[in-house]
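S.K.: Quick check, what structure comes out for this input:
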Amino acid sequence: MATPLTADQMLAALKAEGLRVVEHPGWRTHNRAGHGAWGPVHGVMIHHTGGSAPSDAEIVWSGRSDLPGPCAHAYLAKDGTVTLMGNGRANHAGGGDGNVLQAVIDESYSTRPPAPHKHEGSSGAVDGNARFYGLECSELGKGTAWPTAQYDAAVRWAAAILRAHGWTEKSAIGHKEWSDWKPDPTFDMPTFRAAVAARLAHPASWNPSGSTPAKPTTPSAPTTEDGMPTAKEIADAVWKYPLVSPTAPKGSDPNRAAGTFVRWQDQHHAELLARLDQQAARIEHLAAQVDRLIAANTKA
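M.R.: Here you go, the predicted model:
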């Protein structure tokens, strides 16, 4: 049981753990205050978005029609960059199992907390949004391997908050361990907790052999002193950003330049317009046939 970290404490803890942190404008006051408690807090919860960037990042910030944002306290991109999205209550955990919460509070379980038997809206479900910090990781959830930089950053994010509160790795759980409705994250949580424990056994600055702090694999726009990027910096960042070619053979997953992707989009758009023209012609032909049939029946 603990008082939630302040925005400054959160930022300092994440940076001390070696994370690359971006502050979304307004994150310090972005929360669901007035819609339930925030604290005392007992642990951290890992999620995956089920979508892909950049739309999933926007959903974490703004929410959906049925779930207002923020939908987590932080968003983790594939390159390991952590973007702070909220400070306070966030709509990420929903209802879950009170037995799981007690096991986290006591840090009493072996490798896994008890299996959950509750979910949002079920009788006896406990409000997880009041008790857990949430991390949404950009991931479709198809069972593919997570990039090393992203997984390492998730471990560091969890360790940073646990370290700040003096908790062990057993205060870190996955959404699937909280709610019997949820499948996320796709990786094995005992293995994840073992990695968190390894970090907590060392100072926050610890960097094991063969591992480096999360660094972006794609350039981001530098900023001027007033925090705003120049037009050239924006253009450079956008056009150098690697994108997966949608025409690549399945499984090859090569990176292509943004210009290639845009040209493919233009070509695909033209093909779609041509198909629409063909469909329109077919509809007109069918409409003419219907008119003839109606006219023939009327005469009869």
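S.K.: make it CA atoms for all contacts and neighbour counts henceforth
M.R.: OK.
S.K.: Spit out the contact partners of Ala33.
M.R.: Counting by Cα atoms under 8 Å, 6 or more residues apart in numbering, Ala33 touches Gly88, Arg89.
S.K.: so how far is Val41 from it?
M.R.: Here Ala33 is placed at a distance of 15 Å from Val41 (Cα to Cα, to the nearest Å).
S.K.: again with Glu233
M.R.: Distance from Glu233 to Val41, by Cα to Cα: 40 Å.
S.K.: of these two, who's got more company?
M.R.: More crowded of Glu233 and Val41, by other Cα atoms under 10 Å: Val41, with 19 against 15.
S.K.: my read: the more buried one touches Arg131, true?
M.R.: Yes: here Val41 lies in contact with Arg131, judged by Cα atoms under 8 Å, at a distance of 4.3 Å.
S.K.: Now list whatever residues contact both of those two.
M.R.: With Cα under 8 Å, 6+ apart, Val41 and Arg131 have no common neighbours.
S.K.: In a helix, Ala12, correct?
M.R.: Yes: assessed with DSSP: H, G, I helix; E, B strand; the rest coil, Ala12 lies in a helix.
S.K.: Report how many residues lie close to it.
M.R.: 14.
S.K.: can you tell me how far it sits from Ala2?
M.R.: For Ala12, the distance to Ala2 - Cα to Cα - is 18 Å.
S.K.: just Ala237 next, same as before
M.R.: 41 Å.
S.K.: again with Asn31
M.R.: 19 Å.
S.K.: more crowded one of the two?
M.R.: Asn31 (24 against 13).
S.K.: Hmm, Gly69 and that one touching each other?
M.R.: Yes: Asn31 is within contact range of Gly69, at 7.4 Å (criterion: Cα under 8 Å).
S.K.: could you say what helices and strands the lengthiest helix in the chain packs with?
M.R.: Taking DSSP state H as the criterion, the chain has its longest helix at helix 258-299. Packed against helix 258-299, as judged by 3 or more Cα pairs under 8 Å, 6 or more residues apart in numbering; DSSP states H and E, are the following elements: helix 231-240.
S.K.: In the helix it packs on, which residues are buried?
M.R.: The neighbour-count check on helix 231-240 (16 or more other Cα atoms under 10 Å) flags Ala237, Val238 as buried.
S.K.: Quick one: list the elements packing against the next helix-or-strand element following that helix.
M.R.: Counting by DSSP states H and E, the next helix or strand C-terminal to helix 231-240 is strand 243-244. Using 3+ Cα pairs under 8 Å, 6+ apart as the contact test, the elements touching strand 243-244 are strand 255-256.
S.K.: In three-state terms, how would His92 be classified?
M.R.: coil.
S.K.: my bad, Thr83
M.R.: Using three-state DSSP, the secondary structure recorded for Thr83 is strand.
S.K.: And it, how close does it get to Ala270?
M.R.: Distance from Thr83 to Ala270, by Cα to Cα: 36 Å.
S.K.: Next, the structure of the following sequence, for comparison with the previous one:
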Amino acid sequence: MSTPMSANSFLAALVAEGLDVVQVGDWRDHNRNSKGPWGPVNGVMIHHTVTKGAARTVDICRKGYDGLPGPLCHGVITKDGRVHLVGYGRANHAGLGDDDVLRAVIDEKALPADNEANTDGNRHFYGFECENLGNGDDPWPAVQLEAIERAAAAVCRHHGWNERSVIGHLEWQPGKVDPRGFTMASMRSRIGGRLSSKKPAGQLPPPKRPVIDLSELVKAARTNPQMKGTPCTYAGVRTYEAALVDEGLLAKVRLDGHFGTDTKDATSAWQERLGYRGRKPGQPADGIPGRDSLTRLGNKHGFSVTS
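M.R.: Presented below is the predicted three-dimensional model:
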């Protein structure tokens, strides 16, 4: 049982554990403290988000949605291993859970089955939401699993807790299934191994940034996939389209590397969002990627631009 660490101490603990931390907006002061107490804190809770795309996932966890205002956690761990801080203090992540489970966490003992929902978990747990569809098929990249391990260990190390202070949402609230795709027993084993070291390990390797060749992307954009013959295909189109999906401008990523009319329309919308317009008054942006619009999209979504 501990007093919550300060926001600055929380950030410092994550960084000291070697994590790549992204600070989102006013995260230090974004909380639900007006709705109830924050602390004493007793452990760390892990969730999956049932979302796809880093930008969309972070945005939802920060703002929440109808019926459940944000923040929905303290940190969002995306598939690239980054930890995005979206709030600090009381957060809408744990809900009501089992008081017997809380007592086991406090005593750092084996967890009983969760069969009641009678205790306010938002008060007692740090929460990390992890980007994953939660369908059992969506993969958990190794770098993301290591980031979960490091983030939980960072909090435990600060408070002097062991790995039994880390639980999944499915172990707290009846009916919950998250996180799905790995077991909390395996994650606690990893955390325990990390905590056995007196000092945090070195930094995670920086995530590899995909590289998009502008000339190849423009070539793909200028090839009409409706024409006869074999249209230009370029693998970088899929990386580009994934960023447009994250921006809410494109419904899905095409799998063939073609730059279709829907991608061109989404590109036009992105260009207009940046202030670009067509050559004639009232004409939309042309939908052919330019260096500025592509670079700004890459800076936001983790890819680099060449040529």
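S.K.: Gly43 of the first structure maps to what in the second structure?
M.R.: The equivalent of Gly43 of the first structure in the second structure is Gly43 (alignment by TM-score structural alignment).
S.K.: That match: what's it in contact with?
M.R.: Val105, Ile106, His124, Phe125, Tyr126, Cys156, Trp161, Ser165, Val166, Ile167.
S.K.: Could you report the neighbour count for the fifth one?
M.R.: Other residues within reach of Tyr126 of the second structure by the criterion other Cα under 10 Å amount to 28.
S.K.: Repeat that for the second one.
M.R.: Under the neighbour criterion other Cα under 10 Å, Ile106 of the second structure is assigned a count of 17.
S.K.: separation between it and Arg164 of the second structure?
M.R.: On the measure of Cα to Cα, Ile106 of the second structure and Arg164 of the second structure end up 9 Å apart.
S.K.: for the aligned partner of Ala115 of the first structure in the second structure, what are its contacts?
M.R.: Matched across to the second structure, Ala115 of the first structure falls on Ala113, judged by TM-score structural alignment. For Ala113 of the second structure, the contact set (Cα under 8 Å, 6+ apart) comprises Val101, Glu171.
S.K.: secondary structure element for Ala113 of the second structure?
M.R.: Residue-wise, Ala113 of the second structure maps onto no helix or strand under DSSP H and E.
S.K.: Same question for Arg56 of the second structure.
M.R.: Arg56 of the second structure belongs to helix 54-63, assigned by DSSP H and E.
S.K.: Check which helices and strands that helix is in contact with.
M.R.: So helix 54-63 of the second structure, by 3+ Cα pairs under 8 Å, 6+ apart, packs with strand 75-77, helix 236-246.
S.K.: most packed of these?
M.R.: strand 75-77 (a mean of 30; mean count of other Cα atoms under 10 Å).
S.K.: Residues touching it, excluding its own?
M.R.: By Cα under 8 Å, 6+ apart, strand 75-77 of the second structure touches 57-58, 61, 82-87, 127-131, 144, 147-148.
S.K.: ok, for Leu133 of the second structure, nearest residue in space, not its chain neighbours?
M.R.: Val50 (3.9 Å; Cα to Cα, 6 or more residues apart in numbering).
S.K.: List just the one of the helices and strands packed on helix 54-63 of the second structure that sits closest to Ala91 of the second structure.
M.R.: Minimum separation from Ala91 of the second structure across these (Cα to Cα) falls at strand 75-77, 10.4 Å.
S.K.: anything in contact with each of Asn31 and Gly69 of the first structure?
M.R.: Ala90.
S.K.: Alignment lookup: Ala142 of the second structure to the first structure.
M.R.: Using TM-score structural alignment, Ala142 of the second structure pairs with Thr148 in the first structure.
S.K.: Same check on Asp120 of the second structure?
M.R.: Using TM-score structural alignment, Asp120 of the second structure lines up with Asp127 in the first structure.
S.K.: Find the nearest non-adjacent residue to its match, please.
M.R.: Per Cα to Cα, 6+ apart, closest to Asp127 of the first structure is Gly95, 4.8 Å.
S.K.: what residue of the second structure matches up with that neighbour?
M.R.: Gly95 of the first structure maps onto Leu96 in the second structure, by TM-score structural alignment.
S.K.: and the gap between its match and Gln271 of the second structure?
M.R.: 45 Å.
S.K.: residue ranges for the strands of the stretch 1-150 of the second structure, please.
M.R.: 21-23, 43-48, 64-65, 68-69, 75-77, 83-85, 96-97, 119-120, 125-130 (DSSP state E, counting those that start in this stretch).
S.K.: Please compute how far the second one lies from its chain's middle.
M.R.: Strand 43-48 of the second structure sits 13 Å away from the centroid of its parent chain (Cα atoms, centre = their mean, to the nearest Å).
S.K.: Now do it and strand 125-130, the angle between them.
M.R.: When axes from the mean of the first three to the mean of the last three Cα atoms, to 10 degrees is applied, the directions of strand 43-48 of the second structure and strand 125-130 differ by 20 degrees.
S.K.: and strand 43-48 of the second structure, which residues are buried?
M.R.: Within strand 43-48 of the second structure, the residues that count as buried by 16+ other Cα under 10 Å are Gly43, Val44, Met45, Ile46, His47, His48.
S.K.: now, the most widely separated pair of these?
M.R.: Longest span within the buried residues of strand 43-48 of the second structure, Cα to Cα: Gly43 and His48, 17.2 Å.
S.K.: about what we covered before: what about the residue nearest to Leu133 of the second structure, neighbour count?
M.R.: 17.
S.K.: swap in the one 10 residues further on?
M.R.: Residues contacting Ile60 of the second structure under the criterion other Cα under 10 Å number 17.
S.K.: any idea what it aligns with in the first structure?
M.R.: Ile60 of the second structure maps onto Ile59 in the first structure, by TM-score structural alignment.
S.K.: And for Met187 of the second structure?
M.R.: Met187 of the second structure maps onto Phe192 in the first structure, by TM-score structural alignment.
S.K.: Surely that match is within a helix?
M.R.: Yes: applying three-state DSSP, one finds Phe192 of the first structure inside a helix.
S.K.: who's in contact with the nearest residue to it once chain neighbours are set aside?
M.R.: Closest residue to Phe192 of the first structure apart from its sequence neighbours, by Cα to Cα, 6+ apart: Val155 at 7.0 Å. Applying Cα under 8 Å, 6+ apart to Val155 of the first structure gives the contacts Phe192, Ala195, Val196.
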